[in-house]
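*Asks:* Let me see the structure of the following:
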Amino acid sequence: MAITKPRNSNYLEECDLVENKDREQYLQQKPESSQKLLTVPRNEKLDEQVTNASNNQVVTEQKSNKIRRLLCLISCVILYLAEGVNVSATGPFFPNEAQKKGVTQTMIGIISAVTMFALWFMSLLLLFLASEKNKKPLFYIGLFTSAATCIIFGELVLIKNTNLFIISCVVTRFLMGIGCACIWSAGAPILIPLFPDKAGKIFGLLEFSVGFGQMIGPPFGSFLFSLGGYRLPFWVAGLLEIAAGVFCVICLSTVGNDDGEKQKDAKTDCSNKLKSSTSIAHGSMRSLNIPPRESQFSKTSLKFISNPGVILITFPVLTIMCEVGFLQVALAPHLLDTYNVDGNSSGNVFLIHAGLSAVTCALFGILVDRGFASCAFVVSTFLTAIAYFILGLPQLIAMGSSDKFSLYFGLALLGITANGGFIPGYFLFEKIAELAKIDSQTKLRIYVVTWMNSCYAIGSILGQVVVGGIFFETFNFYPSCLLLAALSSVSFLIGLVYLIFAGLLKKVYYADESKIVITSSDKCNLDVHNEIES
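*Replies:* As a prediction, the model looks like this:
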């Protein structure tokens, strides 16, 4: 019989200890690379340093972009101010000086209106041709064309022949209008994408700049006219616009180059990770694997122009814009004939209208952003009719010494309401187009700006040629004001009825969540983060 050793628990424990020691010795003899494959400790300090460095880089880039955007805004504001001076500085003395050369009042109105006709023509042309790619080149061409023609227009006074003087003035003013159209049609679409949630304030600020330039233009022109004669105001206004244009080109070129580099870097970093990117211009998502849709400006622009709402709101805008052209050609002769106020001091009277117009620009921009665009538009149209009636009141009532009071009060009221139809008009046209689903947000902005420039030009032409030229030469100043009062009353009723039936006579806001800008780099980082998490 074989003798077996009983199973001892202590013996088994000793065997386990020996086996564990052998395993530890084996692991110690393995190369370091094998041990690293077994466990990888997480370095939390290194992760924190990388995160902090990335955040600091983003903050620095945001500050740099903000500074560049502010410089672009400042440069455009200065340029628009110079453009306002350019447009209004000639009002106090050009009509009277042209009459000395044998130019009739109707022809003076035509010469002044040629600029607005060119502005209207070029704005309609840009409505079909302007795009995101060529808006900056158009802007640059316009600012230097406008400045150069301003200087040339001042030198035309050296021409002694009346007919040659008229032809030269018409050609120069036509080229000046083309330059103005390029500036005003491309300026706002360039700035709005840089400040997408402050569209109303940007429009208000640009109109304030033009209005402030028009405010200081008449007294500034009168002062320079008395100081150095007819040619000096044109040289100063032209050189001021050239200096502002150079500053503007430098700032906008910097922003454009940075945007291109960011888009290029974003596409390089995300080429293997993303299938879609974000349009920086207006925050619209577009797939990278879908070819871009060809431009359909010709069809959609005609659809925009023929929209009934756009047509009906155009009438009140035109009547409000009439005052700009009418006062430019009719006020100086009226002051000279009635009160014996010549070009050396008439700029102070122009200051009443232009000054209040400039001051109220910012107010209307704030009202638009707070949802009161429709109310501001209707009230301004109504008060414009009242202001014209007050200006024409001496025709109905013998006022005696109170004649000047009605003139100053009417000009002040027109100055307050001048931008009430212009700045909210941008908003109303865009909302009407959005409700009709005419086109994308990017193209709508171009349509709206160019159409508003066309309205400004047509209104000024009507004020300069029809009312301030033909009608003023036949019936004088007061009946012309009463005619404008009647037209403003009719257009007020048209605008009011349409806004009520369209459901727009309420608080409607400019900025919404769809206009939030998301950069391509942000989208890339978000998708990479999602891949890591998954």
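
*Asks:* switch to C-alpha atoms for all contacts and neighbour counts from now on
*Replies:* Will do.

*Asks:* The stretch 51-200 of the chain: helices as residue ranges?
*Replies:* In order along the chain, the stretch 51-200 of the chain carries the following helices (DSSP state H, counting those that start in this stretch): 94-100, 105-129, 135-155, 162-191, 199-228.

*Asks:* Adding distance to Gly260 and mean neighbour count, write those out as CSV.
*Replies:* Compiled in CSV, the helices of the stretch 51-200 of the chain are given as follows (distance: least, C-alpha to C-alpha, whole Å; neighbours: other C-alpha atoms under 10 Å):
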stretch, distance to Gly260, mean neighbour count
helix 94-100, 46, 17
helix 105-129, 23, 23
helix 135-155, 14, 21
helix 162-191, 15, 22
helix 199-228, 23, 24
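
*Asks:* and Ser253, which of these is closest to it?
*Replies:* helix 135-155 (8.9 Å; C-alpha to C-alpha).

*Asks:* Residues in contact with the closest one: which ones?
*Replies:* 86, 169, 172-173, 175-183, 186-187, 189-190, 230-235, 237-239, 241-242, 245, 249 (C-alpha atoms under 8 Å, 6 or more residues apart in numbering).

*Asks:* 7 Å instead?
*Replies:* By C-alpha atoms under 7 Å, 6 or more residues apart in numbering, the surrounding residues in contact with helix 135-155 are 86, 169, 172, 175-176, 178-180, 182-183, 186-187, 231, 234-235, 238, 241-242, 245, 249.

*Asks:* cool, and stretch 393-401?
*Replies:* Asp403, Tyr478, Pro479.

*Asks:* Look up the closest residue to the first one, ignoring the ones flanking it.
*Replies:* Spatially, and ignoring its direct neighbours in sequence, Asp403 is nearest to Pro394 (6.4 Å; C-alpha to C-alpha, 6 or more residues apart in numbering).

*Asks:* I'd like to know how far that neighbour sits from Thr149.
*Replies:* Taken as C-alpha to C-alpha, to the nearest Å, the spacing of Pro394 relative to Thr149 amounts to 39 Å.

*Asks:* State the number of residues packed around Asn530.
*Replies:* Using other C-alpha atoms under 10 Å, Asn530 has 10 other residues around it.

*Asks:* Please give the element, helix or strand, for it.
*Replies:* helix 520-533 (DSSP states H and E).

*Asks:* so what secondary structure elements neighbour that helix?
*Replies:* The contact analysis (3 or more C-alpha pairs under 7 Å, 6 or more residues apart in numbering; DSSP states H and E) places helix 520-533 against helix 231-269, strand 276-278.

*Asks:* re the thing from before, may I see the ChimeraX selection of the buried members of the contacts of stretch 393-401?
*Replies:* Selecting only the buried entries of those in ChimeraX, with 16 or more other C-alpha atoms under 10 Å as the criterion:
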select :478,479
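
*Asks:* Here is a second sequence; please produce its structure as well for comparison:
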Amino acid sequence: MESKSNDGDGVPLLPTTPGPGEEVPSQRRRAIAVVLIAVLAFLEGVSMSLPGPFFPPEAKNHGLTQSEIGVVAGSLDVANLCFSFVIGSLISPSNKKAVLLTGTIISSAALSLFGLVDYAQDERIYFVLCILTRILNGIGVSMVFTMMILISSTCFPQKVALMNSFIHTVFGVGMFLGPVFGSILIPVGGYVTPFVSIGLIETVFSFLGMIIIPVFPASKKTANDFKTKEYLMFLVSFPALSVFVPTIVVTLMSGFRDSAYALHYHEVTGLAYQKIGLLFVVNALAATITLSVVGVLTQKGFGPSIMIIAQCLTPLTTFAMFLPYILPEIETKGWAILTLATNGVSVDAAINPSYLLLQKAAIKNGVQNIDQVRKYSSSCFMIILSMGRILGAALIGGYLNELVGFYFTSLIYTSVAMVTVTWHIVFLVRSGLIGKVYFDTDVDNDEPASDNLDALN
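*Replies:* Reported below is the predicted structural model:
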């Protein structure tokens, strides 16, 4: 007869009859595993934010145009997006650890190679190698982020929102410190130094994960198969699109930031590009603080209300970025700091609650197995982040910015955001999702939690 292990307070967690290569970890072992995953999330945050302030000016020196810079910045997320569609079919309870560690090794190696590409002399070779290394990095990132959420949620299934918030918060701290590391290390050892250093450090922690992270046994009721038709029906359902599209518009700001902000603020503030990274710290710090607060509030049921605030803040922020075109005298370092801070708040306040609403959309669309709900939500979550960064980098920060300039790009962005904000708010209000709405955490019974599951009906 199958017995269960307890999650510290008598809550059944996992079967205690593991299969070959599986184990039932203690609560202490699971806590250590989550800490290691958090370290990897931190390093991923550093690697994601590192190119933003420093790559565009360096690429300009290599002869790349603004559009080409946008293509390079978005290529990571193109790979991330494409791989997000297949990652679900690769996941099983027994290979989550392997997928995570393979992804971190790929990501860390690609980051180091991206820095070393700077030694390429020919402009075309440099451009192609930049794209290839970013694509490789995107594949690794897709594997890492999907597994981080799934494994940490498996470790503490009754605290899904807190685990999600914790991982994204330490990722945000990494985003915060990435530009700082670059500003410190580039003057010491040159442009290549921070990329190779962070890549090597992440590789070391990847190998530590082979020892520390357990292989969890599978519940007999766990759904291992990724049901493609069911997943696609979920993606095109109205509830999913009503979260999907407006959140993508918010995350456009991330890609816009990575491809265009450094050059713009270098021009208007006069800061050397090595020091622009310190200006980006404001954006990442605001995002980190926001994530830590939002995670707690989302766990308490306030996620949809937070998303409304984030959605409304987005067009206000982008209009503030346009305003110096009318009032040039306000274009100061202080104004840059203000807009970058609100930018960080609006983007990251929308990230954590969107995962919650995607779960509700999956349940509304008839997905009853909680393992499938989490797989679909995690995959869709990665697609949102990827598409937002792709379009933000290549279309908004690249092509459109080169065509009409930074200020009018911000104005166009404001108009689009106002439309999607209205759509999102109307959907949340009409669906009854303004009150307290909670994460589904009833994993043992493999049934959705009852709180507010009918809110989308």
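
*Asks:* so what number do they get for TM-score?
*Replies:* Once superposed, chain against chain, the TM-score is 0.89 (TM-score structural alignment, normalised by the length of structure 2); 425 aligned residues with a C-alpha RMSD of 2.1 Å.

*Asks:* still on that earlier bit, which residue in structure 2 lines up with the residue nearest to Asp403 of structure 1?
*Replies:* When structure 2 is aligned by TM-score structural alignment, Pro394 of structure 1 is paired with Pro324.

*Asks:* roughly how far apart are its match and Ala394 of structure 2?
*Replies:* 24 Å.

*Asks:* Which one of these two is surrounded by more residues?
*Replies:* Taking other C-alpha under 10 Å, Pro324 of structure 2 and Ala394 do not tie; Ala394 has more neighbours (26 against 15).

*Asks:* For Val367 of structure 2, the count of nearby residues, please.
*Replies:* 19.

*Asks:* doesn't Val373 make contact with it?
*Replies:* Yes - with contact defined as C-alpha atoms under 7 Å, Val367 of structure 2 reaches Val373; the gap is 6.2 Å.

*Asks:* who's in contact with the most centrally placed residue in structure 2?
*Replies:* A centroid search over structure 2 (C-alpha atoms, centre = their mean) returns Leu385, at 5.5 Å, as the residue closest to the centre. Applying C-alpha under 7 Å, 6+ apart, one finds that Leu385 of structure 2 lies in contact with Ile248, Thr251.

*Asks:* quick one: the counterpart of it in structure 1 and Val170 of structure 1, what's the gap?
*Replies:* When structure 1 is aligned by TM-score structural alignment, Leu385 of structure 2 is paired with Tyr456. From Tyr456 of structure 1 over to Val170 of structure 1 the distance is 19 Å, taken as C-alpha to C-alpha.

*Asks:* Also Gly260 of structure 1?
*Replies:* Here the criterion is C-alpha to C-alpha. By it, Gly260 of structure 1 lies 41 Å from Val170 of structure 1.

*Asks:* ok, now Asn419 of structure 1?
*Replies:* Plainly put, Asn419 of structure 1 is 28 Å away from Val170 of structure 1 if you go by C-alpha to C-alpha.

*Asks:* returning to that earlier point: how about the helices of the stretch 51-200 of structure 1 in CSV, adding distance to Gln35 of structure 1?
*Replies:* Conversion of the helices of the stretch 51-200 of structure 1 to CSV gives the following (distance: least, C-alpha to C-alpha, whole Å):
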stretch, distance to Gln35 of structure 1
helix 94-100, 92
helix 105-129, 68
helix 135-155, 62
helix 162-191, 59
helix 199-228, 61
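
*Asks:* Looking at the ones you listed, which is nearest to Leu335 of structure 1?
*Replies:* For Leu335 of structure 1, the closest of these is helix 94-100, at 10.8 Å, according to C-alpha to C-alpha.

*Asks:* With structure 2 overlaid, how far apart is that closest one on average?
*Replies:* Superposing on structure 2 and averaging over aligned pairs (mean C-alpha distance after the TM-score superposition for structure 1), helix 94-100 of structure 1 comes out at 0.9 Å.

*Asks:* Stretch 68-86 of structure 2 vs structure 1, average offset?
*Replies:* Overall, stretch 68-86 of structure 2 averages 0.6 Å from its counterpart (mean C-alpha distance after the TM-score superposition for structure 1).

*Asks:* how about that stretch, aligned to which bit of structure 1?
*Replies:* Using TM-score structural alignment, the residues of structure 1 aligned to stretch 68-86 of structure 2 are 107-125.

*Asks:* I'd like the distance from the matching stretch to the chain centre, please.
*Replies:* Taking C-alpha atoms, centre = their mean, to the nearest Å, one finds the center of stretch 107-125 of structure 1 at 21 Å from the center of the full chain.

*Asks:* just stretch 366-385 of structure 2 next, same as before
*Replies:* Computed by C-alpha atoms, centre = their mean, the chain-centroid distance of stretch 366-385 of structure 2 equals 15 Å.

*Asks:* Tell me which residues of it come out buried.
*Replies:* Along stretch 366-385 of structure 2, these residues count as buried under the neighbour rule (16+ other C-alpha under 10 Å): 367, 369-385.

*Asks:* what sits up against stretch 223-233 of structure 2?
*Replies:* Taking contacts as C-alpha under 7 Å, 6+ apart, the residues outside stretch 223-233 of structure 2 that touch it are Gly88, Ser89, Ser92, Asp371, Gln372, Tyr376.

*Asks:* Nearest residue to the third one in space, please, no chain neighbours.
*Replies:* Among residues not flanking Ser92 of structure 2 along the chain, Asn224 sits closest, at 5.5 Å (C-alpha to C-alpha, 6+ apart).

*Asks:* same deal with the last one?
*Replies:* The shortest distance from Tyr376 of structure 2 to any residue that is not its chain neighbour, by C-alpha to C-alpha, 6+ apart, is 6.3 Å, and that residue is Tyr231.

*Asks:* What residue in structure 1 is paired with that neighbour?
*Replies:* Matched to structure 1 by TM-score structural alignment, Tyr231 of structure 2 sits across from Ser301.
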